[in-house]
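Asks: Sequence isn't available, so here's the structure alone:
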């Protein structure tokens, strides 16, 4: 197992046990999974969304369902497959009623995203949504 894989598993374990998150009890009550990220741990391209939707929270897979089909088509249009990129969200747990993530949630979960970026070391970061775009623009 690569060092990157081990570091990403550490992030997963920390998010799984993030009881101080206001979204933790919502996740537990609904039988949801946190959506940490998926893809190539050595990817040149990282896609960053805002927060998981219901389909994602039910499966733990980022951008599945309708949004995933659109993203897969986008990835294919540049000659790649989903397995070649890394896909994640700034917030790892689903906000209730599919609302936008709030400032507190972004502040709580964003250090995990920063660690993912540092581990994966992508050459390109593509943001999917205004919250991820605003965060990345401030970061870089």
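Replies: Noted; the coordinates are in hand. Keep in mind that what you see is a predicted model, and the values were worked out from it rather than measured. Residues are numbered from 1 along each chain as shown.
Asks: hey, let's count contacts and neighbours off CA atoms from now on
Replies: Noted.
Asks: Residue 23 against residue 94, yeah?
Replies: Yes. In terms of C-alpha atoms under 8 Å, residue 23 counts as a neighbour of residue 94; the distance is 7.0 Å.
Asks: Which residue ranges of the chain form helices?
Replies: 3-16, 24-30, 54-59, 65-77, 103-120, 130-139 (DSSP state H).
Asks: From residue 44, how far off is the residue lying closest to residue 94 once chain neighbours are set aside?
Replies: Spatial nearest neighbour of residue 94, chain neighbours left out: residue 52 (4.9 Å); criterion: C-alpha to C-alpha, 6 or more residues apart in numbering. Remark: distance between residue 52 and residue 44 (C-alpha to C-alpha, to the nearest Å) = 23 Å.
Asks: and the comparison structure, right after this:
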């Protein structure tokens, strides 16, 4: 994994490397057999080189703690490994440039569940198992079985914590989804 993280830190496959302070490979032990995949790093993540350390990361960490889960027990990453300028949505080309890194992370981590946070993540991950999606609402709160990088897993979709911060009405559904995904049958993977 460390060799992969080094390759991500040195990557120049798309123009995002020109603007980054730090690429953000991912972190965690995945002791629970769960990988969390967001969209792309924000400003705080770009500054620290770690995923989900800004306001959205704080919400994610607090929600996990309410469920009795430490973020260290999950592997946390993003589809795109470098911050898009002004936190814009990553382009299709940027997603495609980073996708091989995500596929290798899945191969190495061997998660039984991948939590797709937000539309960019849901589109990328569900696309890998042959399911097209245009809106998070179409698939939110559900898990879809499939095989990615030779790993049998479920892709489970919920809102990105940044969306919850923008629209607090989504918080109950976000927390409920995480409770379901992290408590609903997860013990069979331990």
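Replies: Yes, it's here. Just so it is clear, the model here is predicted, and its values are computed rather than measured.
Asks: Residue 52 and residue 44 of the first structure: which is more packed in?
Replies: residue 52 (28 against 15; other C-alpha atoms under 10 Å).
Asks: Touching, the more buried one and residue 87? I think so.
Replies: No. Contact criterion C-alpha under 8 Å: residue 52 of the first structure and residue 87 do not qualify, at 11.4 Å.
Asks: Are there residues contacting both of these two? Which ones?
Replies: 62-63 (C-alpha atoms under 8 Å, 6 or more residues apart in numbering).
Asks: can you pull the contacts of the residue nearest to residue 94 of the first structure?
Replies: Residue 52 of the first structure touches 35, 62-63, 89, 91-95, counting by C-alpha under 8 Å, 6+ apart.
Asks: Let me know the outermost residue of the first structure.
Replies: residue 79 (22.3 Å; C-alpha atoms, centre = their mean).
Asks: The equivalent of residue 110 of the first structure over in the second structure and residue 128 of the second structure, how far apart?
Replies: Under the alignment (TM-score structural alignment), residue 110 of the first structure maps onto residue 99 of the second structure. Using C-alpha to C-alpha, residue 99 of the second structure is found at 10 Å from residue 128 of the second structure.
Asks: and if you look at residue 44 of the second structure?
Replies: Taken as C-alpha to C-alpha, the span from residue 44 of the second structure to residue 128 of the second structure is 29 Å.
Asks: go on, residue 1 of the second structure?
Replies: From residue 1 of the second structure to residue 128 of the second structure the distance is 21 Å (C-alpha to C-alpha).
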